[in-house]
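Student: Model the following, please.
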Amino acid sequence: MARILILANQDIGLYKFRKELIEELVKENDVYASMPNGDYVPKLVDLGCEFIETSISRRGTNPIADLNLLGEYRKIIKRIKPDVVLTYTIKPNVYGGLACRMGNVPYIPNITGLGTAVENGGLLQKITLFLYKVALKKASCIFFQNRENEHFFLDKKIIQHNYRLLPGSGVNLDYYSLLDYPTNKTINFLFISRVMKEKGIDQYLEAAEYIKKRYPNTRFHILGYCEQDYEDKLREMQNKEIIEYHGMQNDVRKFHKTSNCTIHPTYYPEGMSNVLLESAACGRPIITTNRSGCREIVDHGVNGYVVQQENSQDLIEKIEGFLKLNHENRKQMGLNGRSKVEIEFDRKIVIKAYIEEINKIYMLTEGNYNGK
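Tutor: I've put the predicted structure just below:
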């Protein structure tokens, strides 16, 4: 049996978006998962992972803490002696990649988005890109989730070869099955995300306030953890019956059942939006921004609409356009979205790519790996 080490920055993302990959890997391998402790760790252990608690400051920029993380990864690699390491998100990609390079261990990083440090430019971008260049140099294969991120790394000469494009994290088409389209007269819109500025919450709230006045048969729902800056505003708008805030939800499918459309006006540097993939898989039209990680999932006017980022007026106009459609056209939009993700974004595509790259590593090293 081979030893596979996974480095991630949180348990919930690893479980929700890599569960099926882990299920495949544990069939014939010992799988270890390094990340901070959390509510989903027991679920990962139940899948067959051995958990290694590792502290990570996800948004911190303290160089001492980051050097400690590098040292911790080196200790883990020395103890586990993995045959291959899989990494996700910036800090595991960078410091895990450095640790693997130092230990001469094959590793496969997944670029799940550029992150604000890279996108905003300045000194922090230069430092991050330098670290990426050093960390990724000896990677066995670098996975990208969208073409724009891939081109950015090529243009900055961070990578030159051994890279591959994935359809994001893909979507489990069985778990997010096609749902019957609602027939009620009330039109329900759904926002699923952390409630924060970069996810487009301001545009969503402005649009909700405008649309509710002119179209009383609409309802605007919000699901997700709320940043403190927005708690009072959400409470106020809920009291005015402009929005309905449902907080964090472990299973959003029950909300998709009654939803007519998902609105995702994000301008956060996404890899590939799982919110949009899951919504489309359920047969729901989507309205989202014209940026990488979102526009790839929408064929404008076919399974939804693309809007300009940070543009409330454009969002309002697209919502009004959607409201003017009849029931059958809205339903067909949802069916078009389901067909698109079945062809382009099935999670099985992602699993197959990982198994292929892991097989390549073992053919180059031991030549006796029998993964599927």
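Student: rest of the way, CA atoms for contacts and neighbours
Tutor: Noted.
Student: Identify the residues contacting the closest residue to Cys282 other than its chain neighbours.
Tutor: Once flanking residues are discounted, Cys282 sits nearest to Leu178: 4.3 Å by C-alpha to C-alpha, 6 or more residues apart in numbering. Each residue near Leu178 by C-alpha atoms under 8 Å, 6 or more residues apart in numbering is listed here: Ala281, Cys282, Gly283, Arg338.
Student: cool, and Pro265?
Tutor: Applying C-alpha under 8 Å, 6+ apart, one finds that Pro265 lies in contact with Lys199, Gly200, Ile201, Gln203, Tyr204, Ile287, Thr288, Thr289, Val307, Gln309, Glu310, Leu315.
Student: Show me which residues of the helix or strand where Gly13 lies are buried.
Tutor: Per DSSP states H and E, Gly13 falls inside helix 11-25. Residues of helix 11-25 classed as buried: 11-12, 14-22, 24-25 (neighbour count, 16 or more other C-alpha atoms under 10 Å).
Student: please give me the structure for this one as well, since I'd like to look at both together:
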Amino acid sequence: MSPISTRHRPNYTKTIKFARSERVLFVVTEDWYFVSHRLQLAVHLKSKGYDVAVATSTRNSEAIIAEGGITLLPLRYMKRRNVNPFTAFMAIIELALIYRKFRPDIVHHVALIPVIIGFFAAVLSGVRRRVNAIAGLGFVFTSDSLKARAVRIILLPLLAIALSGRHAVVVVQNQENLKALRKLTHATKIFYQVSGAGVDIEKFRPPAHEPDEKSVVLVARMIWSKGIGDFAEVARRFREAGKACRFVLVGDIDLGNPAAVPSEKLEAWRQSGYLEWVGHKNDMPPILRKSTIICLPSSYGEGVPKSLIEAAACGRPIVAYDVVGCREIVRDGKNGLLVSPNNIDLLEKALASLLDDESKRLAMGKESRRIATGVFSNEKVFTAFEEIFRDVLRR
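Tutor: Here you go, the predicted model:
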């Protein structure tokens, strides 16, 4: 974790002791995302004596959150997409009431909409300390479409305001997002770079023996920008060429996302026999260990993809498109291969070359494990966030 600032960095040599009643409130649009990307951090903070809660919309993860000992404060109006003035206003009021009731010492806003909505709720409720995490810039900031440009005109001034204040810090996952946010919002405040959401390196371990059957696995939400179509086309080409290799999609359809791959298309691919789609899986380590290569041909504005961090921890070689976020975890030629985005021919060649070279795969897998344990482990990420919270509580 590295703080990058135009202001003076606080002196951490002085020992700070916390009151054990410090309250941290996570604000996330959807419960499944909290479980996937922030629950382990929340449980860790609770073990350190913090009083931890999450404000989020609920779908089917209430039991998992409760098992972690985290207080759940349901949200009705905050939406990841299709935000209109009425729902935005209601979301601000709803969240402000939650802030007043829970009285957090720190609010941890996760992603763009919570950052903006959460800022106005914090102003209304008198909450000062904010940790604003923006994992990736995504469609709105990376697309040149008319719709994306129109949304940017509205969001950029709001985001610049939401990131302001001496009691707030911004957390990003890679240098390119850091530079882009500074340029887009003209922000001069403290930014922290934290490498991803962390991974349990004891749970996600390399296999004792390499799998006998060759397989290429893509783990992601089923949206086109994650490269699902390119992956399916490579799978078709392998089948037509008579190359023996399974191609497996792991992940749910992202309901409500305009870029979601239709279930009919996924079923058609599955029926064709050259591509498997197994949906969402809770127990990921066995799936990753049984894979030969993990592939993510994403053209999406990533932070650091959690699926690739977990794949690296399991000692898997990775093939990905050379885009922001993916290149943070994939070191080209070291633990995997980076391919020019949207180039299906090069993607096919990269996968074929690794599938035909076991010694290279093994060497890349070992390097993946080394990178995961050295940079992306829960221990390192949690320590980074504890330092961030110490900084914010000083303010």
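Student: re the thing from before, just the ones of the contacts of Pro265 of the first structure in strands?
Tutor: Here DSSP state E is the test, and the contacts of Pro265 of the first structure give Ile287, Thr288, Thr289, Val307 as lying in strands.
Student: lining up the contacts of Leu178 of the first structure with the second structure, which overlap?
Tutor: With both residues aligned by TM-score structural alignment, their matches' C-alpha atoms under 8 Å, the contacts of these that the second structure also has are Ala281, Cys282, Gly283, Arg338.
Student: Could you identify the most distant pair in the residues you listed?
Tutor: Cys282 and Arg338 (6.7 Å; C-alpha to C-alpha).
Student: returning to that earlier point: save the contacts of Leu178 of the first structure as CSV, and put in distance to Lys331 of the first structure, secondary structure and neighbour count too.
Tutor: Below are these laid out as CSV (distance: C-alpha to C-alpha, whole Å; DSSP: H, G, I helix; E, B strand; the rest coil; neighbours: other C-alpha atoms under 10 Å):
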residue, distance to Lys331 of the first structure, secondary structure, neighbour count
Ala281, 13, helix, 30
Cys282, 11, coil, 26
Gly283, 8, coil, 30
Arg338, 11, helix, 27
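Student: ok now do whichever residue in the first structure pairs up with Ser368 of the second structure, which residues does it touch?
Tutor: In the first structure, Ser368 of the second structure lines up with Gly337, judged by TM-score structural alignment. Shown in contact with Gly337 of the first structure (C-alpha under 8 Å, 6+ apart): Ala280, Ala281, Gly283, Arg284, Pro285, Val298, Val302, Asn303, Gly304.
Student: biggest separation within the residues you listed, which pair?
Tutor: By the measure C-alpha to C-alpha, Ala281 and Val302 form the most distant pair in these, at 14.6 Å.
Student: before we move on, the earlier item: toward the C-terminus, what is the element adjacent to the host helix or strand of the match of Ser368 of the second structure?
Tutor: Using DSSP H and E, Gly337 of the first structure maps to helix 327-344. Where DSSP H and E defines the elements, the next helix or strand beyond helix 327-344 of the first structure is helix 347-364.
Student: ok and that following helix relative to helix 11-25, angle-wise?
Tutor: Per axes from the mean of the first three to the mean of the last three C-alpha atoms, to 10 degrees, the angle that helix 347-364 of the first structure makes with helix 11-25 is 60 degrees.
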